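Student: Let's see this in three dimensions:
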Amino acid sequence: MSITNSESSPDRRVLLIGASRGLGLALAQEWAQDGRYVMGTVRGSGRTGLHDLADAHAGQVEIETVDITEPAEITALRTRLADRRFDLLFVNAGVTNQPEGTVAQTSTEEFNRVMVTNALGPLRVVETLQDLVEPAGMIAVMSSGQGSVANNERGGHEVYRGSKAALNTFMRSYAARHSGERRTLVLMAPGWVRTELGGPNARFGIDESIPNVVKTLDALQGRPGLHYVDYLGRTVAW
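Tutor: Prediction:
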């Protein structure tokens, strides 16, 4: 049996886009262990770690499907969730690419894949699903410290950096259009974490990043406006 909105307390209902593995799955686990209701999304019909989590937390963790690169799928998800409301929408879905090579050496196909998934798709999700978030709730997107233009002093990972910088800019435009609203908007830089996306040489383990990500989001609740922060709540330079 699903947990209904009336059974949930404030700040307990999460819609997590991209929860099948890595940081997204870890976020779903952290929130579920904290007693929050989580609606997590996966792509396609294959079994994932989120399905195991849903089995372990029956009625508390539910699964939906969406590919954020497909506008029709985002719209269909909005239709299916029309009567639901959430305190937090967190868009985690994203991809990386090979760090070697300059942006000019990247194929148009690869450039488009990374940009659509990391920048265009998340904003389409935010725009389409925003009405499912409570007026004083939170909309957060997984960004990266590599999206900081000011801190880019070493180069590398050019297309990925560019996609996250674009995401940050688009969210800043969204925030400007919604200034005066009570919602908290967050761009989260989780640190360089050892996942399939982050790679085996990353600096942090999931258990060092994700609990602090959740604590930081909780601390920002009720603070309207756009916040670009890292997993410890430190402001990241634009």
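Student: CA only for contacts and neighbour counts going forward, please
Tutor: OK.
Student: Chain neighbours aside, what residue packs nearest to Thr195?
Tutor: Using CA to CA, 6 or more residues apart in numbering and skipping residues adjacent in sequence, the residue nearest Thr195 is Gly22, 5.5 Å away.
Student: Here is a second sequence; please produce its structure as well for comparison:
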Amino acid sequence: MANSSKYLLITGANRGIGLALTQIYLDAGWHVDACCRQPFEATDLNALATQYESLSIHALDVTDHAAIDALAQSLSGKQFDLILNNAGYYGPKGYGFGNTDMDEWRKVLEINTLAPLKIAEAFYPHLLATKGTFAAVSSKVGSMTENTSGGGYIYRSSKAALNSVVKSLSNDLSSQGIIAIALHPGWVQTEMGGPNALISADESAQGLYAVLESLEIKDSGRFLNYQGQEIPW
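Tutor: Just a heads-up that it's a prediction; the model follows:
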């Protein structure tokens, strides 16, 4: 049932899973504050804004911590039921051991690991008011248990570190009623996932929406895929 009183903040909303999630939450009657780096280039997102008065679009580079603070301040009157850290960066592919680009590694960590915690800290008051959910789109390649093939040092480590951030957030915030959760969206046909991926962005987003809608406080600190199945850390 549509609920016009619910509010979502989402990053990386201009394409792929982020765009699909934005559409789903708008259709479900939520108010959505959607963030991306270059709103004037976000054709699909802007098209949604012409259809839904409940969509607000914000320019945000998640590596710009002052900009995160400024956005949190400008939205200080809002209470978010859900904050979805979707913005992500893969970095180089196909490099082997001995060829790791350290500058790219720093960039991936800035976007995938540092930014979500900065957003959690900046928007903590907005979440506390609703006892809302802080969700981070992670990846099963960040799972230590499932890393049986090696390689992928940059992206793997950024998501493993993100999972650690989520686990600590759950320990720190669950007693205040805030859920912190890590999500694996599946291997998705996006710019990042590539054409050989197994599922569409819409299928992933529908699954993630269902998982998020079913969460209870006891689920805080879990690592779940888009079908609601547990992934080992």
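Student: Any idea what the TM-score comes out to?
Tutor: Superposed pair, TM-score by TM-score structural alignment, normalised by the length of structure 2: 0.92. Supporting alignment: 229 aligned residues with a CA RMSD of 1.6 Å.
Student: re the thing from before, let me see the contact set for the residue nearest to Thr195 of structure 1.
Tutor: Thr195, Glu196, Leu197 (CA atoms under 8 Å, 6 or more residues apart in numbering).
Student: Give the aligned equivalent of it in structure 2.
Tutor: In structure 2, the residue paired with Gly22 of structure 1 is Gly16, using TM-score structural alignment.
Student: same thing with Ser173 of structure 1?
Tutor: Looks like Ser173 of structure 1 aligns to Ser168 there (TM-score structural alignment).
Student: and what of Ile68 of structure 1?
Tutor: In structure 2, Ile68 of structure 1 lands on Val62 (TM-score structural alignment).
Student: Please apply the same query to Asn152 of structure 1.
Tutor: Aligned partner of Asn152 of structure 1 by TM-score structural alignment: Asn147.
Student: so that match sits in a strand?
Tutor: No. Secondary structure assignment (DSSP: H, G, I helix; E, B strand; the rest coil) places Asn147 of structure 2 in coil, not in a strand.
Student: Could you tell me how many residues sit around it?
Tutor: 13 (other CA atoms under 10 Å).
Student: what residues are up against it?
Tutor: Neighbours of Asn147 of structure 2 in contact, by CA under 8 Å, 6+ apart: Val141.
Student: hmm, 10 Å instead?
Tutor: By CA atoms under 10 Å, 6 or more residues apart in numbering, the contact list for Asn147 of structure 2 reads Lys140, Val141, Arg156.
Student: go on, Ala175 of structure 1?
Tutor: Here Ala175 of structure 1 is in contact with Thr169, Glu181, Arg183, Thr184, Leu185, Val186, Pro224, Gly225, Leu226, His227 (criterion: CA under 10 Å, 6+ apart).
Student: so which of those residues comes closest to His51 of structure 1?
Tutor: Using CA to CA, Val186 comes nearest to His51 of structure 1 of those, at 27.1 Å.
Student: Tell me which residue of structure 2 matches up with that closest one.
Tutor: So, by TM-score structural alignment, Val186 of structure 1 is matched to Ile181.
Student: quick one: the residue in structure 2 sticking out farthest from the centre and Ser158 of structure 2, what's the gap?
Tutor: In structure 2, the greatest distance from the average C-alpha position (CA atoms, centre = their mean) is reached by Gly98, at 30.5 Å. According to CA to CA, to the nearest Å, Gly98 of structure 2 and Ser158 of structure 2 sit 18 Å apart.
Student: Lys140 of structure 2 too?
Tutor: 12 Å.
Student: Between these two, which has more neighbouring residues?
Tutor: The residue with more neighbours, out of Lys140 of structure 2 and Ser158, is Ser158; 28 against 25, by other CA under 10 Å.
Student: Pretty sure that one sits in a helix.
Tutor: Yes. Under three-state DSSP, Ser158 of structure 2 falls within a helix.
Student: dump the residue contacts of the aligned partner of it in structure 1.
Tutor: Aligned counterpart of Ser158 of structure 2 in structure 1: Ser163 (TM-score structural alignment). By CA under 10 Å, 6+ apart, the contact list for Ser163 of structure 1 reads 94-96, 111-112, 114-120, 143-144, 146-147, 169.
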